[in-house]
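K.L.:
next one to model:
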Amino acid sequence: MRLINVRPSRRTGLFLACLPFIALLVAYAIGSAVRLEANPADKLLPGFQTIADAVNTYAFTQDRRTGDYLLWADTQASLTRLVSGLGIATAIALVVGVAQGVLPLARAALAPLVGFISMVPPLALLPVLFIALGLGETAKIALIVIGVTPILIRDLALQAGALPREQIIKAETLSASSWLITLRVVLPQVLPRLIDSLRLQLGPAFLFLIAAEAISADAGLGYRIFLVRRYMSMDVIFPYVAWITLLAVVMDVALSQLRRRAFPWTEIRQ
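P.N.:
Down below sits the predicted model:
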């Protein structure tokens, strides 16, 4: 049998999925042991016990100055900014992207502008945002919106424009207006794509969030990572990076489940 036709069982698939993570942990443990044996004060690859102590301090011990549990306070601050930015970006992208994909006049007017904005490196605008909007929450949320929205718009516009023309013609023969065609024909078919696009933009959104928090914030996951880096506190940085990754994975899975439940007809049956 050719390897291209071999499909693993559920148990084998789970084992294969876990294998790379186990290999990474083993490699880290070996590297940490070697470095700590040569220098017990080494901070680059702290031992698992040191990392566990740091997690206990930041997640389960109240900070003496603020009384907060720092990990959870940072998580709340970061997720508030992230969800706000993604929510605004999604709303703008849905309106502009569908209009650009359905209406030729909107496409002619907006496509060049959106294409131009999508090529601007969002991080290059961060100083401009801080100068124009101040160092508060508005600039951080605006960076996420500017970084994510143009890509979502272009993706939705392409999806809406790629719909079979026959569907539009059939709706027109039934006397459907442009608004009704958009609402009943186009929108149900682009919403699943919007969720998929949003999933793909989670990584860039976290990048913009962390960059903004690193420059100006008093709480947040990015703020904490760049605060402790001056002390080379890798025992704090590693758990925070792992936690950010876990949050992104959970959000990705949640969006995937939302898409599957809200639009079951789009799932590919094997």
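
K.L.:
only C-alpha atoms from now on, for both contacts and neighbour counts.
P.N.:
Will do.

K.L.:
what residue of the chain is the furthest out?
P.N.:
Within the chain, the residue lying farthest from the chain centre (CA atoms, centre = their mean) is T173, at 41.6 Å.

K.L.:
relative to R165, how far out is it?
P.N.:
13 Å (CA to CA, to the nearest Å).

K.L.:
chain neighbours aside, what residue packs nearest to L133?
P.N.:
A139 (5.5 Å; CA to CA, 6 or more residues apart in numbering).

K.L.:
what are the buried residues along whichever strand or helix holds the one you found?
P.N.:
Assigned by DSSP states H and E, A139 belongs to helix 137-161. For helix 137-161, burial by neighbour count (16 or more other CA atoms under 10 Å) applies to 137, 139-161.

K.L.:
quick one: buried residues of the helix or strand in which G101 is found?
P.N.:
Taking DSSP H and E as the definition, one finds G101 inside helix 70-102. By neighbour count on 16+ other CA under 10 Å, the buried set for helix 70-102 is 70-71, 74-75, 77-79, 81-82, 84-86, 88-90, 92-94, 96-102.

K.L.:
same question, stretch 43-52
P.N.:
K43, L45, P46, G47, I51.

K.L.:
now show me the structure for the sequence below, then we'll compare the two:
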Amino acid sequence: MIASDARLAINPNDKVLPSFSHMADAIVRMATKPDRRSGDLLLWSDTFASLRRLFIGVGAGALVGLMVGLNTAIFPGLRAMSRSFLTFLSIIPPLTLLPILFIAFGVGETAKVMLIFIGTVFVISRDLHLYVLQLPKEQITKALTLGASDLAVTYRIVLPQIMPRLIETTRLTLGGAWLFLIAAEMISATEGLGYRIGLVRRYLAMDVIIPYVLWITLLGFLLDWLLRLAVARLYPWYRTGKE
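P.N.:
The predicted model follows:
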């Protein structure tokens, strides 16, 4: 506020640090006035496009990561083959794969979703793999002694116990998922929050960029809060003794 007032006092047309009123006017315009070219309300169409990509990518990463992490930790043969492999894949910087993804899948939706998927699936699978290995071995031994099959142990005893961990790990990967999403949208997209920021920066439209950044932060906070609430409501036993 102080810096904006100082710059605007010297140059009322300064775009670098807009006033709060200018930012409010810009975000209201983006949210309530249809675009002349497309007729869409840009804030909401961008938000819907970005959240769709985020949910598909993170959802697929969480589902595949759950199956990989669970099964590689339970079955010794898979565990021996996958331990170093998962570590290797989880260390690859996902953003370095973006040019490869654009070449392989084109510049459409698939490449953006694949970037988010690759950026989350190996982190989730590795974390769940390590978490399953920390579960009490007595549970598995007793279940096998009572006649449970390997599949029953995996999906009826171990799986329910790692579901809250899956939600927590997914929540922690959302920060990286947003980064991958915005980066992909800035490079190649026709709608989305990252695309809009990349587009208006050419005109130094900070009155749009700053509110969009705050809006992305708010969306990220709400998603984080919803996932924490889901863990607290669905699995109250998980945090017992942890907080």
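
K.L.:
picking that back up, name the nearest of the buried residues of stretch 43-52 of the first structure relative to L227 of the first structure.
P.N.:
K43 (15.8 Å; CA to CA).

K.L.:
just tell me what that closest one corresponds to in the second structure.
P.N.:
By TM-score structural alignment, K43 of the first structure lines up with K15 in the second structure.

K.L.:
name the SS class of its match, please.
P.N.:
At K15 of the second structure the chain is in coil, as set by DSSP: H, G, I helix; E, B strand; the rest coil.

K.L.:
residue contacts, it?
P.N.:
L204, A205, M206, D207 (CA atoms under 8 Å, 6 or more residues apart in numbering).

K.L.:
now the helix or strand A27 of the first structure falls within: buried residues?
P.N.:
Assigned by DSSP H and E, A27 of the first structure belongs to helix 10-38. For helix 10-38 of the first structure, burial by neighbour count (16+ other CA under 10 Å) applies to Y28, S32, A33, R35, L36.

K.L.:
from K140 of the first structure, how far off is the last one?
P.N.:
So that's L36 of the first structure. For L36 of the first structure, the distance to K140 of the first structure - CA to CA - is 39 Å.

K.L.:
residues contacting the most centrally placed residue in the first structure?
P.N.:
Centroid-nearest residue in the first structure, with CA atoms, centre = their mean: L202, separated by 1.2 Å. By CA under 8 Å, 6+ apart, L202 of the first structure lies in contact with A248, D252.

K.L.:
now check it against the second structure: what is it aligned to?
P.N.:
Aligned counterpart of L202 of the first structure in the second structure: L174 (TM-score structural alignment).

K.L.:
in which helix or strand would I find that match?
P.N.:
Counting by DSSP H and E, L174 of the second structure is part of helix 159-187.

K.L.:
which is the next helix or strand following that helix?
P.N.:
Assignment by DSSP H and E places the next element after helix 159-187 of the second structure at helix 193-200.

K.L.:
now that following helix: which residue numbers in the first structure?
P.N.:
Against the first structure, helix 193-200 of the second structure falls on residues 221-228 (TM-score structural alignment).

K.L.:
contacts for the matching stretch, please.
P.N.:
Contact with stretch 221-228 of the first structure is made by 71, 74-75, 78, 209-217, 236-237, 240, 244, as judged by CA under 8 Å, 6+ apart.

K.L.:
please redo it, this time with the cut-off set to 10 Å
P.N.:
When contacts are defined by CA atoms under 10 Å, 6 or more residues apart in numbering, stretch 221-228 of the first structure is touched by residues 70-79, 206-218, 232-241, 243-244.

K.L.:
what residues sit buried inside it?
P.N.:
For stretch 221-228 of the first structure, by 16+ other CA under 10 Å, it's L221, G222, Y223, R224, I225, F226.

K.L.:
that one vs the second structure, average offset?
P.N.:
Compared with the second structure after fitting, stretch 221-228 of the first structure has a mean deviation of 0.3 Å; criterion: mean CA distance after the TM-score superposition for the first structure.

K.L.:
aligned partner of V34 of the first structure in the second structure?
P.N.:
Per TM-score structural alignment, V34 of the first structure is aligned with A6.

K.L.:
let me fix that, I meant to ask about A54 of the first structure.
P.N.:
In the second structure, the residue paired with A54 of the first structure according to TM-score structural alignment is A26.

K.L.:
pull the distance from the one helix or strand that match maps to to the chain's centre.
P.N.:
Taking DSSP H and E as the definition, one finds A26 of the second structure inside helix 20-32. Relative to its chain's centre, helix 20-32 of the second structure lies at 27 Å (CA atoms, centre = their mean, to the nearest Å).

K.L.:
helices or strands next to it in the packing?
P.N.:
helix 42-74, helix 206-234 (3 or more CA pairs under 10 Å, 6 or more residues apart in numbering; DSSP states H and E).

K.L.:
which residues of the first structure does the longest one align to?
P.N.:
Translated: helix 42-74 of the second structure. The aligned range for helix 42-74 of the second structure is 70-102, by TM-score structural alignment.

K.L.:
that stretch against the second structure, how far on average?
P.N.:
Mean for stretch 70-102 of the first structure is 0.6 Å (mean CA distance after the TM-score superposition for the first structure).

K.L.:
and stretch 2-22 of the second structure, how far from the chain's centre?
P.N.:
Relative to the centre of its chain, stretch 2-22 of the second structure is centred 34 Å away, using CA atoms, centre = their mean.

K.L.:
ends of that stretch, how far apart?
P.N.:
When the termini of stretch 2-22 of the second structure are compared using CA to CA, they are 15 Å apart.

K.L.:
mind listing what the spatially closest residue to A106 of the first structure that is not a sequence neighbour touches?
P.N.:
Spatial nearest neighbour of A106 of the first structure, excluding adjacent residues (CA to CA, 6+ apart): Q100 at 5.0 Å. Contacts for Q100 of the first structure were tallied using CA under 10 Å, 6+ apart; they are 93-94, 106-111, 114, 153-154, 156-158, 160-161.
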